[in-house]
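>>> Please work out how this folds:
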Amino acid sequence: MQENYKKIFEIGVSKEARDLALKYGYLPYMIERYINIFGSLHETIEFLESVEHGLRKSIRCNTLVASDCRVLEERLERRGIIVDRILQLPHGYWVIDGEEKIGHTSEYIYGYYYIQGPGSMTVSYVLDPPKNSVVADLASAPGGKTTHIAQLMNNTGAILSVDKSPARAKALKANIQRMRVENTVVLVEDILRLRDLNGAFEKVLLDAPCSGEGLLPFKAERKRSMTMLEIKRAHELQVRLAKKAVELVREGGILLYATCSIGVEENELVLRELLEDREDIEILPTRWRGQGEPGITEYMDVNLGSELKRCMRLYPHKHKTEGFFLCLVKRK
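Below you'll find the model as predicted:
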């Protein structure tokens, strides 16, 4: 890590940040970061208020089981569950009524749908895996994105779905079976220990392990769950994982780096270090149907590079999604 990047982790906390942290129940350093991310107290408060209000539950219709999603709508309505299309997500639905039932239906058991946030759904659409392609999904459990990728590929081609945790891989395998996925092999392994797969994949998804602070609308405990030191350690691992992920991409192929975090430390700074490590990659414009704020190019008086504005950020107060970061990287 370059010396000037270290100041990003040496954050001072203002009185305004302390006051907001006390009011909303956060660790103060987190609020200071949000003030720097959004550039104003006004938008920071908008974000914090949106977290307090939470998000509706949402589901993804699985066309590997329900070839016509209107059939799913009708079946759920008969059970007292009312859903409404998420306009920008072809298979996404808000749960308008009956949220408490959504994980306890026969349709859920038989794989008609997956309970998934809209930001998480957006990831697979942005990856845009072609049919009959060869794709890797790294750190993939519990399988929301693996099963979505398989759906978009209509069970053609091949997916390698990797997770190092045997317990999480068990849930991954269960969801692959439940969602009727047939084109996926699960590998229980540390990504950093993968061998003989360099250049093997047309598209690679790295939904990197992260602080998960983008999930604040669902998980209030994230307000106080990580110190700045832990975020620094997460960043260091993310850089190592991103470097490994690029190696798995064939020439001309695509890596999608994503996290359910809005922290610059876990996102743009990771991409900055990746760009400095390799000359054979470039950032591609990353948006989905007009959605997404540009990536952050300057933070804590550190210039991260103008190309990072091509990355994509999602926020609850602007896009009604959980917080997410997505960035397409092409290997030349």
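>>> From here on, just use CA atoms for contacts and neighbour counts.
Fine.
>>> Just the buried residues of the helix or strand harbouring Ala245, please?
Per DSSP states H and E, Ala245 falls inside helix 228-248. Neighbour-count burial for helix 228-248, counted by 16 or more other CA atoms under 10 Å, picks out 231-232, 234-235, 237-239, 241-248.
>>> Measure how the very next helix or strand once past that helix sits relative to helix 228-248, angle-wise.
The helix or strand immediately downstream of helix 228-248 is strand 249-259, counting by DSSP H and E. Angle, strand 249-259 to helix 228-248, by axes from the mean of the first three to the mean of the last three CA atoms, to 10 degrees: 160 degrees.
>>> can you list contacts of strand 249-259?
123, 127, 198-210, 212, 242, 245-246, 266-267, 324-332 (CA atoms under 8 Å, 6 or more residues apart in numbering).
>>> out of the residues you listed, which are buried?
Buried residues within these, counting neighbours by 16+ other CA under 10 Å: 123, 127, 199-210, 212, 242, 245-246, 266-267, 324-331.
>>> would you list every one of the strands in the stretch 151-300 of the chain?
158-163, 184-188, 201-207, 249-259, 281-284, 293-294, 298-299 (DSSP state E, counting those that start in this stretch).
>>> deepest of these, which one?
With neighbours taken as mean count of other CA atoms under 10 Å, the strands of the stretch 151-300 of the chain reach their highest mean count in strand 201-207, at a mean of 25.
>>> My guess is Trp94 contacts Lys57. True?
Yes. If you go by CA atoms under 8 Å, Trp94 and Lys57 touch, sitting 6.2 Å apart.
>>> isn't Phe324 right next to Pro316, touching?
No. Phe324 is not in contact with Pro316 according to CA under 8 Å; the separation is 9.3 Å.
>>> Which parts of this structure are helices?
With DSSP state H as the criterion, the chain has helices at 15-24, 28-38, 41-53, 69-78, 106-109, 118-127, 144-152, 166-178, 228-248, 268-277, 316-319.
>>> Looking at those, which one is packed in the most?
Using mean count of other CA under 10 Å, the stretch among these with the largest mean neighbour count is helix 144-152, at a mean of 25.
>>> Check which helices and strands that one sits against.
Under the contact criterion of 3 or more CA pairs under 8 Å, 6 or more residues apart in numbering; DSSP states H and E, helix 144-152 touches helix 118-127, strand 158-163, helix 166-178.
>>> ok now the second one, how far from the chain's centre?
Think strand 158-163. Remark: strand 158-163 is offset 17 Å from the chain centroid, using CA atoms, centre = their mean, to the nearest Å.
>>> compare with the first, here's sequence two:
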Amino acid sequence: MKNSREIIVDILLKVEKEGTYLQLLLKKELDGFESLDKSFITEVATGAMKRQITIDYIINEVSTIKINKMKPFIRNLLRMSVYQLKYLDKIPAHAVIDEAVKLTKKKGYATLTKFVNAVLRNVDRQDIILPDDDLSVKYSIAPWIIDSWSVTYGPVIAEKIANELSANRAKVSARINTLKTTKTDLINFLVNESVIPLPGNIYPDEYLYLNGVNDIASMKSFAEGLFTIQDESAGIVSHVVNPLAGEYILDLCSAPGGKSTHLAQLSQNQANIISTDIFEHKIDLVKKNASRLGAGSICAELYDEKDIDKFVGRFDKVLIDVPCSGLGLLKRKPDINFNRNEYHIAQINATQKSIAKTAASFLKPGGSLVYSTCTLNKTENELMVDYISALGLVPDCTLIDYVPDMFKEFVSGGHVTIFPFVANTDGFFIAKFKK
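Model (predicted):
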């Protein structure tokens, strides 16, 4: 059986070579490992990926061979090892270096053991100063992303975003399911499961941050539907929708059902919620989550463009949480740094426009459309406000009434940017329109 460091290098190689998603690889590779090893693999694989641009700079400063000229295995072995040397203080440097040298030999690169040893010893001994004026290296975020934030939000906000998404860990955020429990009862339940719950930063009565969690799916409180995992920034979306009893609400891109079940919860199962997606396995996820959480007001069904006539003019409210580049999720999905670019955004923006145009036709006169993304990108956000407005929908300035006070300064007309540095969350964008 491969040891934990072999697994980490394999994961980094697959992300680099095949563009496989880091989170999917972690789920696949962690089977069979003890809890402590799972934590180590997750920490180092995610950390090395998150800090890759900075780590590559450090390696280039001390190595006679530049990172892009190295053999892929050696390159990713060094990335894994440098992350441990520079960002983890619980493992002695000599142990990190020895393990790297052993793995180099084991994988058939015995002639490169001296090189690996020398690079890592130089990294350990030297205090590499990062360039303060290069935010990409400083915060390990792709240059084109930094540039786009600087142009859209200005350099001060851009650096705040970069610092938050780079320096801080993503929290495990649990939405209390008030259809089945109360905050007090859930806290007591979690404490009995040896989990330390802390109040959320935005909605302290609705969300808890969970510390000491290793396997959420195995928790009895989760299985019984007392909570679900959802970042607080995503929770703002459902509040902006403001579901009311008796309304017909469509969640067009609903999988895996986080926002649909939140809408059901906020309306106490009194709204009529249709949750759709274009993939059957995703609809199964929505049904599974709705059942677990007791969200009986949800009807999950496969969306087929051939049947769209049945939706035209039917809904009081439509939510489109559209596919996006996900730049607001860099804290928890660092591989986005390397599998997104301007070309990808142009492609996905065409999909966003198509979804928005179709969704607008589903509203009743006077109905409202909520458009949301988990990205921080002008093309997918502010320019989409212009596009949707051109469809004949009017930006709804009542959005500000449903936005938490800490974000009101970022409201402009009928839209708001949820900057991640405000409350240590993911980044989000929400816009509201009236027909």
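>>> circling back to that earlier point, want to throw the helices of structure 1 into TSV with distance to Ile283 of structure 1?
TSV is the format used below for the helices of structure 1 (distance: least, CA to CA, whole Å):
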stretch	distance to Ile283 of structure 1
helix 15-24	33
helix 28-38	21
helix 41-53	27
helix 69-78	35
helix 106-109	38
helix 118-127	14
helix 144-152	22
helix 166-178	30
helix 228-248	12
helix 268-277	9
helix 316-319	23
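>>> who are the neighbours in contact with the residue positioned nearest the centre of structure 2?
By CA atoms, centre = their mean, the mean C-alpha position of structure 2 lies nearest to Leu329, the distance being 3.3 Å. Contacts for Leu329 of structure 2 (CA under 8 Å, 6+ apart) come out as Leu165, Cys374, Thr375, Asp426, Gly427.
>>> give me that answer again for 7 Å
Applying CA atoms under 7 Å, 6 or more residues apart in numbering to Leu329 of structure 2 gives the contacts Cys374, Asp426, Gly427.
>>> The last one maps to what in structure 1?
Which is Gly427 of structure 2. Using TM-score structural alignment, the partner of Gly427 of structure 2 in structure 1 is Gly323.
>>> Setting the sequence-adjacent residues aside, check what's closest to that match.
Excluding the flanking residues, the one nearest Gly323 of structure 1 by CA to CA, 6 or more residues apart in numbering is Gly214, at 3.8 Å.
>>> Please work out how many residues are found near the one you found.
Gly214 of structure 1: 25 surrounding residues under other CA atoms under 10 Å.
>>> Settle this for me: it is touching Val264, isn't it.
No. With contacts counted by CA atoms under 7 Å, Gly214 of structure 1 stays clear of Val264, the gap being 11.9 Å.
>>> Distance check, the residue in structure 1 that Asn349 of structure 2 lines up against against Lys23 of structure 1.
When structure 1 is aligned by TM-score structural alignment, Asn349 of structure 2 is paired with His235. As for His235 of structure 1, its distance to Lys23 of structure 1 is 28 Å (criterion: CA to CA, to the nearest Å).
>>> Now do the contacts for whichever residue in structure 2 pairs up with Ala169 of structure 1.
Here Ala169 of structure 1 is matched to Ile283 in structure 2, going by TM-score structural alignment. Taking CA under 7 Å, 6+ apart, we find Ile283 of structure 2 in contact with Ala255, Thr276, Asp277, Ala300, Glu301, Leu302.
>>> Considering these, which are maintained in structure 1?
Retained in structure 1: Ala255, Asp277, Leu302, out of the contacts of Ile283 of structure 2 (criterion both residues aligned by TM-score structural alignment, their matches' CA atoms under 7 Å).
>>> could you redo those residues as CSV and give each row distance to Lys27 of structure 2?
Output for those, formatted as CSV (distance: CA to CA, whole Å):
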residue, distance to Lys27 of structure 2
Ala255, 19
Asp277, 24
Leu302, 27
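>>> Which of those residues sits closest to Pro404 of structure 2?
Closest approach between those and Pro404 of structure 2, by CA to CA: Ala255, at 25.1 Å.
>>> and Phe227 of structure 2, how far is that from Asp124 of structure 2?
Phe227 of structure 2 sits 44 Å away from Asp124 of structure 2, going by CA to CA.
>>> More neighbours: which of those two?
Phe227 (25 against 16).
>>> my read: the more buried one touches Thr178, true?
No. With contact defined as CA under 7 Å, Phe227 of structure 2 does not reach Thr178; the gap is 8.4 Å.
>>> for Ile35 of structure 1, what are its contacts?
Per CA under 7 Å, 6+ apart, neighbours of Ile35 of structure 1: Leu41, Thr44.
>>> That one pairs with which position in structure 2?
Using TM-score structural alignment, Ile35 of structure 1 pairs with Ser150 in structure 2.
>>> Could you tell me how far that match is located from Ser166 of structure 2?
Applying CA to CA to Ser150 of structure 2 and Ser166 of structure 2 gives a distance of 16 Å.
>>> Repeat that for Gln268 of structure 2.
Gln268 of structure 2 is 38 Å from Ser166 of structure 2, by CA to CA.
>>> Could you do Ala48 of structure 2 as well?
Distance from Ala48 of structure 2 to Ser166 of structure 2, by CA to CA: 12 Å.
>>> Then Val82 of structure 2?
Separation of Val82 of structure 2 from Ser166 of structure 2 (CA to CA): 17 Å.
>>> What of Pro420 of structure 2?
With CA to CA as the criterion, Pro420 of structure 2 and Ser166 of structure 2 are 11 Å apart.
>>> Equivalent analysis for Glu382 of structure 2, please.
Distance from Glu382 of structure 2 to Ser166 of structure 2, by CA to CA: 24 Å.
>>> got it, and Asn424 of structure 2?
Distance, Asn424 of structure 2 to Ser166 of structure 2, by CA to CA: 11 Å.
>>> same question, Asn242 of structure 2
Note on Asn242 of structure 2: its distance to Ser166 of structure 2, by CA to CA, is 33 Å.
>>> Same check on Leu198 of structure 2?
Counting by CA to CA - Leu198 of structure 2 and Ser166 of structure 2 are separated by 22 Å.
>>> any idea which of the contacts of Ile283 of structure 2 is closest to Ile400 of structure 2?
Ala255 (26.5 Å).
>>> isn't the closest one right next to Lys288, touching?
No. When contacts are counted by CA under 7 Å, Ala255 of structure 2 is not listed as touching Lys288 (10.7 Å).
>>> Spell out which residues sit in contact with the alignment partner in structure 2 of Met153 of structure 1, please.
If you follow Met153 of structure 1 across to structure 2 using TM-score structural alignment, you land on Ser267. Residues near Ser267 of structure 2 by CA under 7 Å, 6+ apart: Pro243, Leu244, Ala245.
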